[in-house]
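S.K.: Compute the structure for the input listed below.
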Amino acid sequence: MKKKALTSLAAAAAAVLALSACGGGSSADAGKGEINYWLWDANQLPAYKQCADDFHKANPDITVKVTQRGWDDYWGTLTNGFVAGTAPDVFTDHLGKYPEFIKNKQLLALDDAVKKDNVDTGVYNSGLADLWVGQDGKRYGLPKDWDTIALFYNTKLAADAGVTPEQMANLTWNPQDGGTYEKTIAHLTVDKNGKRGDEPGFDKNNVAVYGLGLNGSGSGQGQTEWSYLTGTTDWTHTDKNPWGKHYNYDDPRFQESIDWFAGLVDKGYMPKLETTVGASMADTFAAGKSVINANGSWMIGQYTGYKDVKVGIAPTPTGVNGKRASMYNGLADSIYAGTKKKDAAIKWVEYLGSAACQDVVAAKAVVFPAIKTSADKAVEAFKAKGVDVTPFSQQVKDGTTFLYPIADNAAKVDGIMKPAMDAVVSGKAKASSLTQANDQVNALFK
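M.R.: Purely as a prediction, here's the structure:
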């Protein structure tokens, strides 16, 4: 189910308010038995299965059933579960989703449990715990990990083109001519006759290898697609974050940046949008069809795990304001308000948010756990595998990150912005058309 389908189910979700209001009760059975836990990232499944086994050994009356679903299926099934009253007891939550869940009273507030069990939210990376406090002042999740954006690149194809790691580490960008970032992307692009994108006779309609891979249009967030560029123009998605009430897709800085981004497709340096439908950008990269992929730190394991491709990781380009930029996102584990295993679910969420579990996740070298000490262990685990993750972690240390936009009406915003952005990136419209979409988005908050 596509993300826009969440909107159509929002009204139906209101029908279960009475169910969710009970909060699962505090019967004798609420603290034992089997609880269901869902996540979407297959790369993290082994770590959390181990956490579940370790938790069961310490709490023999509680068994955790771990289920992994792909991104689209995950959110569609979860939303249907809220409506039907069959949602999992505990699930991995996203900053872009949880405001709607709070609005529909589908999440259990954790404040009483955090206070009673003396959970120290100060152990998490700076600011992560605060992201999961809603506008009502209540806490709806304990942080599990965080992520940033960097550039994965095929070191052989880059070397064949004469592009050095030093050049990749010092790229610059601006929306007028693309800076050295566009020059590098162009040079790395090769048509089926062997002509590079910056050479005379380059055939943009018959490209064998694209300089930059495309994940999609980015909808209204552009997390991995373009936010690391627009972030260097000092443009922001909303008037404030979190809980903004006004979006800025009509800003000239944003529209100029998106026109540049869409222009890469027209120049033949990036795949056409229609070719990305149902395709995996990472798998296309592994097949040698693109040289650079801007992607999130949660993808480190997949990119570095390809046997036939040696992968380098470079920081995002320095942009208009003279700095780099990266969207900063933090996931958490939340409890379904209708759970019948409230006490057991709380114990599991507190365990997920503890060093006991997050150190296990760190050792797998897949993501950066939310706890500071665990994140440091993850960096060392990556290093032991020969992977330097500094391009991802440095932006946090340098303070050049910005938050994933947290606001109400996220599904409705996505329903407006995805087709609008698709039209621009596919060449059917100019970025100036996003002003009309912006008006529609802001009308949601009036």
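S.K.: okay, CA-based contacts and neighbour counts for the rest of this
M.R.: Will do.
S.K.: This structure: strands as residue ranges?
M.R.: Using DSSP state E, the strands of the chain run over residues 33-39, 62-68, 90-93, 142-147, 149-154, 190-191, 207-212, 290-296, 311-314, 326-335, 368-369, 401-403.
S.K.: To what extent is residue 368 buried, counted in neighbours?
M.R.: 26 (other CA atoms under 10 Å).
S.K.: Same check on residue 8?
M.R.: Counted by other CA under 10 Å, the residues lying close to residue 8 total 11.
S.K.: Would you mind measuring from it to residue 79?
M.R.: Distance from residue 8 to residue 79, counting by CA to CA, to the nearest Å: 10 Å.
S.K.: quick one on the thing from earlier: point out the most buried one among the strands of the chain.
M.R.: Of all the strands of the chain, strand 368-369 has the most neighbours on average by mean count of other CA atoms under 10 Å, namely a mean of 28.
S.K.: where's that one relative to the chain centroid, distance-wise?
M.R.: 13 Å (CA atoms, centre = their mean, to the nearest Å).
S.K.: If you count contacts, what does that strand end up packed against?
M.R.: Applying 3 or more CA pairs under 8 Å, 6 or more residues apart in numbering; DSSP states H and E, we find strand 368-369 packed against strand 142-147, helix 355-363, helix 372-384.
S.K.: Take these and lay them out in CSV including distance to residue 320.
M.R.: Formatted as CSV, those follow (distance: least, CA to CA, whole Å):
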stretch, distance to residue 320
strand 142-147, 23
helix 355-363, 35
helix 372-384, 30
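S.K.: which one of the ones you listed lies closest to residue 135?
M.R.: Of all those, strand 142-147 sits nearest to residue 135, with 16.3 Å by CA to CA.
S.K.: Next, the buried residues of stretch 272-280.
M.R.: For stretch 272-280, burial by neighbour count (16 or more other CA atoms under 10 Å) applies to 272-273, 276.
S.K.: ditto for stretch 128-137
M.R.: Residues of stretch 128-137 classed as buried: 128-134 (neighbour count, 16+ other CA under 10 Å).
S.K.: Equivalent analysis for stretch 182-200, please.
M.R.: Neighbour-count burial for stretch 182-200 flags 182-191, 195-198 (criterion: 16+ other CA under 10 Å).
S.K.: For that stretch, give me every contacting residue.
M.R.: 157-158, 161, 163, 173, 201-204, 206-212, 268-269, 290-292 (CA atoms under 8 Å, 6 or more residues apart in numbering).
S.K.: could you redo the last one with a cut-off of 7 Å?
M.R.: Stretch 182-200 has contacts (CA atoms under 7 Å, 6 or more residues apart in numbering) with 158, 161, 201-204, 206-212, 269, 291.
S.K.: cool, and stretch 423-434?
M.R.: By CA under 7 Å, 6+ apart, stretch 423-434 touches 217, 249-250, 255, 258-259, 262, 272-273, 420.
S.K.: what do you get for stretch 8-20?
M.R.: The set of residues that contact stretch 8-20 without belonging to it, under CA under 7 Å, 6+ apart, is 82-83, 104-106, 337-338.
S.K.: Would you format those as a markdown table with neighbour count included?
M.R.: Formatted as a markdown table, those follow (neighbours: other CA atoms under 10 Å):
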| residue | neighbour count |
| --- | --- |
| 82 | 28 |
| 83 | 21 |
| 104 | 19 |
| 105 | 22 |
| 106 | 29 |
| 337 | 28 |
| 338 | 27 |
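S.K.: I'd like the structure of this one too, to check against the first:
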Amino acid sequence: MKRMFAVLMVIVMLFSTAACSSSTDTSADKTGNTAQSGDSKSGGTTSGATSSDKTVEIRFSNWDGGATLDAYEAAINAFMKENPNIKVTNLNIPSEYDTKITAMIAANDAPEISILNSDTLLYPLAEEGKLVNILDLIKNDPEFDGSDLIDNLKYMRDPNFMAGYGIGPQNICLFYNPALFKKYGVEEPPAKYENAWDWDTFVENAKKLTIDKNGKNALDPGFDPENIDTYGVTFGKWWAIYMPLVLSSGGDYLNADGTATGMDSPEAINAMQKMADLIWVHHVSPTPIASQTMPGLSESIATNKVAMSINGQWTNSDLMADGVEYNVAVLPKIGSKAKTVMTAGCLSILDTPKKEAAWEFFKYMCSPGAVSALEKSGLWLPSVKSGYTEEYLKEMITDKHPANYYESICLPMLDGTAEPPTTSWVVNFSKINDVLTPALDPVWAGESSYADAIRGAISQLNAEVKGRRDK
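M.R.: Model (predicted):
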């Protein structure tokens, strides 16, 4: 036991040394002149620990790479240009993020502001008193307009404590291949949620677009489901993909009072079975085995292997960069109204002596244009209501964005169609999900009905249910 403790302490000390070393390395040389232009952001004035001539150094931890990391660097440089008394170091941790952040906190070397996983670290840290209540910071800052924050992006530990806020939000939508719709004479899916296809229409059109090796579609006599050349639709098998359809059906992840799972309700069973039937009854979606050899969505659309895909809005970034001819549309509905769900990285401030400086950077990162490169790339959406003005969206949406981007992806963020991330309000989500995900494997494999699978896992699921944060 002593040997294990000694090893742990060595690891903590080594990581702390690396973190401290990285905090002295300015990011200016890495980004050159990539900082944003000089519009003043909501974090442009400083207060508290930032009001003197002394420079305050803070660290911003995150795990992203590629274009997102580059955008962070540019945002940091632009912020420091407007706030010369605050130095921000980009503490990028691409692997074992939760473990390393936990070690830093244990060593009293916590970063001042962090992107946190809402299904793992966020709420335990909030319950341990390691995070600052964002509501208190808003209350004490008369210059900040708290009403600009989007309610569904507030990660609330309880009604009186905001543990973090979702920046770079995204949602789930329908991607489609216009060339295939034109080729087979199928009407393109609607751009607005008020006109969403009902489920039967969606399945019917998916069948028309599913073509076997002999050129027959899934409605034709003699269609060969064992030799499909073009699939009508693909979809992921995780919570953000299936929850919009569960919600549209009238179901939810938990029951109304948060005492049990909601995934065994008749509404949830209906939605989940309909998704499985796309594979095994209607033969319009690839089986798990067939999916293993499917190319990525860019290549699948470019080579006419896929007509539609239920996927995350962030997929636009790859499709746009690859120059793929595609469009986006709204998800189909199972009940009376179609729905989608949001996803987002949660920006939180840790309870350190430099929380006032971290708050200034927090405000900047939430403001429209702070990470405009990610918004223009199709990867992120604006984080606050003021980012959805016609004026700003005209600047953000480029000629590379799909034609329906505004109606199908932007509008749902504010009109009630996009529901909050399931991870933001389900207590103990990760443990519940650890039970539910493998329980669904036989369903996607065609070895079990959804009803049988969920009944077989119900005791384990309910043992992990600890309540709702939104009640």
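S.K.: Format the strands of the first structure as a markdown table; extra columns: distance to residue 221 of the first structure.
M.R.: Output for these, formatted as a markdown table (distance: least, CA to CA, whole Å):
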| stretch | distance to residue 221 of the first structure |
| --- | --- |
| strand 33-39 | 21 |
| strand 62-68 | 24 |
| strand 90-93 | 17 |
| strand 142-147 | 15 |
| strand 149-154 | 13 |
| strand 190-191 | 30 |
| strand 207-212 | 19 |
| strand 290-296 | 13 |
| strand 311-314 | 22 |
| strand 326-335 | 9 |
| strand 368-369 | 21 |
| strand 401-403 | 11 |
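S.K.: out of those, nearest to residue 409 of the first structure?
M.R.: Ranking those by proximity to residue 409 of the first structure (CA to CA) places strand 90-93 first, at 16.1 Å.
S.K.: what about that closest one, how far off from the second structure?
M.R.: Superposed on the second structure, strand 90-93 of the first structure shows a mean distance of 2.8 Å to its aligned residues (mean CA distance after the TM-score superposition for the first structure).
S.K.: nearest residue to the equivalent of residue 103 of the first structure over in the second structure other than its sequence neighbours?
M.R.: Here residue 103 of the first structure is matched to residue 127 in the second structure, going by TM-score structural alignment. Counting by CA to CA, 6 or more residues apart in numbering, the nearest residue to residue 127 of the second structure once its immediate chain neighbours are dropped is residue 157, at 7.6 Å.
S.K.: so what corresponds to that neighbour in the first structure?
M.R.: That one, residue 157 of the second structure, aligns with residue 134 by TM-score structural alignment.
S.K.: same thing with residue 255 of the second structure?
M.R.: Looks like residue 255 of the second structure aligns to residue 239 there (TM-score structural alignment).
S.K.: For residue 410 of the first structure, see how far away its match is.
M.R.: To residue 410 of the first structure, residue 239 of the first structure is 15 Å away according to CA to CA.
S.K.: Between the two, tell me which one has more neighbours.
M.R.: More crowded of residue 239 of the first structure and residue 410, by other CA under 10 Å: residue 410, with 22 against 13.
S.K.: OK, contacts around that one?
M.R.: 96-97.
S.K.: any idea how far residue 116 of the first structure is from it?
M.R.: Distance of residue 410 of the first structure to residue 116 of the first structure, given as CA to CA: 33 Å.
S.K.: same question, residue 269 of the first structure
M.R.: Relative to residue 116 of the first structure, and taking CA to CA, residue 269 of the first structure is found at 56 Å.
S.K.: Equivalent analysis for residue 165 of the first structure, please.
M.R.: Distance of residue 165 of the first structure to residue 116 of the first structure, computed by CA to CA: 51 Å.
S.K.: what does residue 314 of the first structure give?
M.R.: On the measure of CA to CA, residue 314 of the first structure and residue 116 of the first structure end up 44 Å apart.
S.K.: coming back round to it: which one of the strands of the first structure lies closest to residue 245 of the first structure?
M.R.: strand 401-403 (15.2 Å).
S.K.: Look up the counterpart of the closest one in the second structure, residue range please.
M.R.: Per TM-score structural alignment, the counterpart of strand 401-403 of the first structure in the second structure is residues 418-420.
S.K.: neighbouring contacts of that stretch?
M.R.: In contact with stretch 418-420 of the second structure (CA under 7 Å, 6+ apart) are residues 152-153, 339-342, 412.
S.K.: go again using 10 Å as the cut-off
M.R.: The set of residues external to stretch 418-420 of the second structure that reach it, using CA atoms under 10 Å, 6 or more residues apart in numbering, is 150-155, 166, 170-172, 243-244, 247, 338-344, 409-413.
S.K.: what about the aligned residue in the second structure for residue 180 of the first structure, neighbour count?
M.R.: Using TM-score structural alignment, the partner of residue 180 of the first structure in the second structure is residue 201. For residue 201 of the second structure, the neighbour count with other CA under 10 Å is 14.
S.K.: ok, now residue 266 of the second structure?
M.R.: 13.
S.K.: Run through the residues that contact it.
M.R.: Taking CA under 10 Å, 6+ apart as the test, what residue 266 of the second structure contacts is 249-251, 451.
S.K.: How about residue 195 of the second structure?
M.R.: Residue 195 of the second structure neighbours (CA under 10 Å, 6+ apart): 189, 330, 332-333, 337-338.
S.K.: likewise residue 307 of the first structure?
M.R.: Counting by CA under 10 Å, 6+ apart, residue 307 of the first structure touches residue 286.
S.K.: picking up where we left off before, so for residue 165 and residue 116 of the first structure, which sits in the more crowded spot?
M.R.: Legend: neighbour count by other CA under 10 Å for residue 165 of the first structure and residue 116, higher for residue 165 (15 against 8).
S.K.: which residue in the second structure lines up with that one?
M.R.: Going residue by residue (TM-score structural alignment), residue 165 of the first structure aligns to residue 188.
S.K.: Give the full set of residues in contact with the nearest residue to that match once chain neighbours are set aside.
M.R.: Excluding the flanking residues, the one nearest residue 188 of the second structure by CA to CA, 6+ apart is residue 181, at 6.3 Å. Taking CA under 10 Å, 6+ apart as the contact definition, residue 181 of the second structure lies against 187-189, 205, 208-209, 307-308.
S.K.: Distance to residue 459 of the second structure added to those residues, as CSV?
M.R.: Listed next are the contacts of residue 181 of the second structure as CSV, based on distance: CA to CA, whole Å:
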residue, distance to residue 459 of the second structure
187, 45
188, 43
189, 40
205, 38
208, 41
209, 40
307, 39
308, 36
